[in-house]
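Student: Test case, fold it:
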Amino acid sequence: MSAPYAKLPAWVDFGLIPLINLIVAFLVAGLVVLLVGENPIRAAGLLVEGAFGYGEGIGFTLYYATNFIFTGLAVAIAFHCGLFNIGGEGQAYVGGLGVALPCLWFDTILPWYLTFPLVILGSMFFGALWALIPGYLQAKRGSHVVITTIMFNFIASSLMVYLLVDVLKPRGSMSPETRTFEEGGQLPRLDWLLEIFGLNIGGAPFNLSFLLALVASFVVWLIVWRTRLGYEIRTRGFSPSAARYAGMKEARIIIVTMMLSGALAGMMAINPIMGEQYRMQLDFVGGAGFVGIAVALMGRSHPAGIIPAAILFGMLYQGGAEISFEMPQISRDMIVIIQGLVILFAGAMEHMFRPAIASFFIAFGGRSGVPAAPASE
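Tutor: Take a look at the predicted model:
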């Protein structure tokens, strides 16, 4: 067997390698832009300008990033337990019930700041409930969580179609959506936050759920790295046999981790439902559950990496819309290709450059203080 990778400094593992992967992804994307007859340098400029060049663009970028922070955290906490939860899409979808129902019930009798805690608890409850069954099946029946979470994505989609068409849709309405929430079911925008820097977010739906995402990131860091439960989660993810040998209850760890993951995914629904649309519509998740997988991979499953990775994908969403408007040759499908390249190099091929970088640090180990990894048999 080949020797394992050398232990690299944290700034290399969590900073340099993702940066190199990202640069290569954008270079390849530049070749794709060149093939369709457009200037890749101009396209890159439009991408950055559309995402960060003015207040409204920044507002939209951070709005999209909020969704990806929640789903990235959901995937990451499952990763630490050795679980691949790709059901964030369905968990966020069902979590929308926990947002919509309190808003529908209390928006006329409670102010938003009293409805908001109920919405947080509701979205966490429904998201965790939808992740509980795949977690139970993995822990107690050996059903692989990848398969069950994929299936539950489709079930969630069908369930929400039924609820929005036959249960929650107002009488006389033809659209599969709830009624519009009153003021008590609407989150305030964070225009004041960017106005500190002299920026006007215009019509961007940048709202209070962004701050909630930052708080959730801190809480995930506390749970995973500063609690007994987090230690058990990481132990089980690193070596299930070691966790069992240490007397840890593996089934409980799996179920609790999946519920935490589902709760984080469910909180994603707060941003579009209570923060932008002020009602629940079909397909409000918009693929954020799957983008969360790439965000978690790029962020090395650490909140400090997930936040900038989410902002990067927010930039691709917002800046990509600017490119497709200014450069008609580059369609929205081309932007999806660019996003796919970032996912490819940052996720599936994240170790492509690691052997060369590790060899460099081994060769200069005396100066860098990086020990060479012993060979394994």
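Student: From here on, just use CA atoms for contacts and neighbour counts.
Tutor: OK.
Student: For I254, pull up the helix or strand it's in.
Tutor: helix 250-267 (DSSP states H and E).
Student: Quick check: what element follows that helix along the chain?
Tutor: Downstream of helix 250-267, the first helix or strand assigned by DSSP H and E is helix 270-272.
Student: What residues sit buried inside that next one?
Tutor: By 16 or more other CA atoms under 10 Å, the buried positions in helix 270-272 come out as I270, N271, P272.
Student: Was I right to think the first one contacts N207?
Tutor: Right, I270. No: with contact defined as CA atoms under 8 Å, I270 does not count as touching N207 (10.0 Å).
Student: which residues does the residue lying closest to S331 once chain neighbours are set aside contact?
Tutor: Nearest in space to S331, with sequence neighbours left out and distances taken as CA to CA, 6 or more residues apart in numbering, is S324 at 5.3 Å. Listed by CA atoms under 8 Å, 6 or more residues apart in numbering, the contact set of S324 reads I330, S331, R332, I335.
Student: three-state assignment of S324?
Tutor: Using DSSP: H, G, I helix; E, B strand; the rest coil, the secondary structure recorded for S324 is helix.
Student: Next one: it relative to L47, how far apart?
Tutor: Separation of S324 from L47 (CA to CA, to the nearest Å): 10 Å.
Student: Repeat that for L101.
Tutor: In this structure, L101 and L47 are 38 Å apart, going by CA to CA.
Student: Quote the end-to-end distance of stretch 357-368.
Tutor: Using CA to CA, the end-to-end distance of stretch 357-368 comes to 12 Å.
Student: in it, what's buried?
Tutor: Here stretch 357-368 shows I357, A358, F361, I362 as buried, counting by 16+ other CA under 10 Å.
Student: same question, stretch 191-204
Tutor: Using 16+ other CA under 10 Å as the burial criterion, the residues of stretch 191-204 that qualify are D191, L194, L199, N200, I201, A204.
Student: Sequence B follows; please return its structure for comparison with A:
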Amino acid sequence: MLTTKQSRLSALLIPILSVLLGFIFGALLMLLFGYNPIDAYQAMLMGVFNSPYFIGEAIRQATVLTFTGLGFAIAFKAGFFNIGIAGQLLVGWVAAIWVALSFPDLPRIILLTISIGAAIVAGAVWAGIAGTLRAYFGTSEVIVTIMLNYTALHLTNYIIRSVLTTGNTTDMVSENASLSVGWLTTLTQGSRINMGLFIAIIVVFLYWLFMTQTTAGFEVRAVGLNPDASTYAGMSAKRNIILSMLISGGLAGLGGAIHGLGTFGNLFTQSGLPSLGFNGIAVALLGLGNPVGIFFSSILFGVLDVGAGFMPNRAGVPDEMADIVIAAIIFFVGANYVIRLVLDKMKSNKTAEKGGE
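Tutor: So this is what the prediction gives:
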């Protein structure tokens, strides 16, 4: 029987091996098509880490992924698959920009607070629709959130063109609604890294505190593990379903606010759903639902995403290869039971050999 320390080490090996296998799979695919994987990965990594600007951009990308990853993770802990993270991020983005453009002259602390608050509420309400339908009518949250994704996409484009502006791009928000931080921008030679990074660190801590130190967090985890036993123990499964989805959507909406007020400073029509929402799901799975793991996973994905742009020019490798690596990592994370099976088999063989001596 595994000790607690061995169990933790085994759990840590899963994401590490998933990442390594993802890179190996990508390398084999590059070799198959005649590309040099060493040059490709070197271009990807050195392109980011040799430049303060691109380090800042990778962290900026990771910041938003932290919120979407945490949003997915809490719903997953409660036993639900929230596919609607992208749509919830989008409605949060809309709400934040809408409020910021409506009250441009408010003091910065007030304007940022209400803009971000509006984004959190919008994301929570959007996810709460699926949570309520699941809790009271037993509908599939997967189907509902997928449909709400596209509803959010088309509703957002309508609001941009018909309410906020007559074109495809809104005005820039005022300086009072910007999340940019002068010294961070200077430090990273003009990147769009912003105070969302500090908000993300605080939220990671609050998420850990909620899930491990509060009764509500315990109930959310308990419902996810066994809803029938939780109900028998006096916990309200319906309440916890809705609560977990509200928090999940609120975190995704917060990511939308950071993306809108920190990265762009405006809102524009979308041709498709933001990839940050779906990549957030991958980040959560790679981080195994642990908030610190999610934070570091988001940094990895930020580096992969930004570094992919260097692969075509410096190594002659299509940047789509980076997407294949990410997809492979997700695959191996999703198939972690195979990795666990191999690890358990290796341990069993080792134990048998010791026993036979």
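Student: Between L101 and L47 of structure 1, which has more neighbouring residues?
Tutor: Using other CA atoms under 10 Å as the criterion, L101 of structure 1 and L47 rank with L47 on top: 22 against 19.
Student: Any idea which residue is closest to the centre of structure 2?
Tutor: Structure 2 has G280 as the residue nearest its centroid, 2.3 Å off, counting by CA atoms, centre = their mean.
Student: so what corresponds to G123 of structure 2 in structure 1?
Tutor: Matched across to structure 1, G123 of structure 2 falls on G127, judged by TM-score structural alignment.
Student: cool, N226 of structure 2 as well?
Tutor: Per TM-score structural alignment, N226 of structure 2 is aligned with S239.
Student: Burial check on its match, number of neighbours?
Tutor: Residues lying near S239 of structure 1 (other CA under 10 Å) number 13.
Student: That one and G82 of structure 1: what is the separation?
Tutor: Taking CA to CA, one finds S239 of structure 1 at 9 Å from G82 of structure 1.
Student: and what of L168 of structure 1?
Tutor: Separation of L168 of structure 1 from G82 of structure 1 (CA to CA): 38 Å.
Student: what do you get for F238 of structure 1?
Tutor: Here F238 of structure 1 is placed at a distance of 7 Å from G82 of structure 1 (CA to CA).
Student: Could you do I335 of structure 1 as well?
Tutor: 32 Å.
Student: hmm, back to that, which of F238 and G82 of structure 1 has more neighbours?
Tutor: Counted by other CA under 10 Å, F238 of structure 1 and G82 do not tie: G82 has more neighbours, with 18 against 15.
Student: Unless I misread the structure, that one falls within a strand.
Tutor: No: assessed with three-state DSSP, G82 of structure 1 is coil; it does not lie in a strand.
Student: Which residue of structure 2 sits opposite it in the alignment?
Tutor: Using TM-score structural alignment, the partner of G82 of structure 1 in structure 2 is G79.
Student: correct me, but that match touches E219?
Tutor: No: assessed by CA under 8 Å, G79 of structure 2 is found out of contact with E219, at 11.8 Å.
Student: which residues are in contact with both of these two?
Tutor: Common neighbours of G79 of structure 2 and E219 (criterion: CA under 8 Å, 6+ apart): none identified.
Student: Just the residues contacting stretch 153-168 of structure 2, thanks.
Tutor: By CA under 8 Å, 6+ apart, stretch 153-168 of structure 2 touches 87, 90-91, 94, 98, 169-171, 267-270, 272-273.
Student: ok, now stretch 118-126 of structure 1?
Tutor: When contacts are defined by CA under 8 Å, 6+ apart, stretch 118-126 of structure 1 is touched by residues 91, 94-100, 102-103, 262-267, 269-270.
Student: Please, a PyMOL command that selects the buried ones among these?
Tutor: Filtering the contacts of stretch 118-126 of structure 1 down to the buried ones (16+ other CA under 10 Å) takes a single PyMOL command:
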select buried, resi 91+94+95+96+97+98+99+100+102+103+262+263+264+265+266+267+269+270
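Student: re earlier: report the spatially closest residue to the match of G82 of structure 1, excluding sequence-adjacent ones.
Tutor: G224 (4.1 Å).
Student: Report the secondary structure element holding that neighbour.
Tutor: helix 215-225.
Student: Now do the buried residues in that helix.
Tutor: Going by 16+ other CA under 10 Å, helix 215-225 of structure 2 has these buried residues: A216, G217, E219, V220, R221, A222, V223, G224.
Student: Now do the same contact list for the fifth one.
Tutor: Applying CA under 8 Å, 6+ apart, one finds that R221 of structure 2 lies in contact with K77, A78, M211.
Student: mind running it again at 6 Å?
Tutor: K77, A78 (CA atoms under 6 Å, 6 or more residues apart in numbering).
Student: Repeat that for the fourth one.
Tutor: Counting by CA under 6 Å, 6+ apart, V220 of structure 2 makes contact with A78, N240.
Student: The same query, at a cut-off of 8 Å, please.
Tutor: Going by CA under 8 Å, 6+ apart, V220 of structure 2 touches K77, A78, M211, N240, I241, S244.
Student: Repeat that for the second one.
Tutor: With contacts taken as CA under 8 Å, 6+ apart, G217 of structure 2 has the following neighbours: F210, M211.
Student: before we move on, back to that, are any of the contacts of S324 of structure 1 buried, and which?
Tutor: With burial judged by 16+ other CA under 10 Å, the buried subset of those is I330, R332, I335.
Student: any idea what the second one aligns with in structure 2?
Tutor: When the structures are aligned by TM-score structural alignment, the residue of structure 2 matched to R332 of structure 1 is D319.
Student: how much space between its match and M1 of structure 2?
Tutor: According to CA to CA, D319 of structure 2 stands 45 Å off from M1 of structure 2.
Student: now swap in P104 of structure 2 and tell me
Tutor: To M1 of structure 2, P104 of structure 2 is 61 Å away according to CA to CA.
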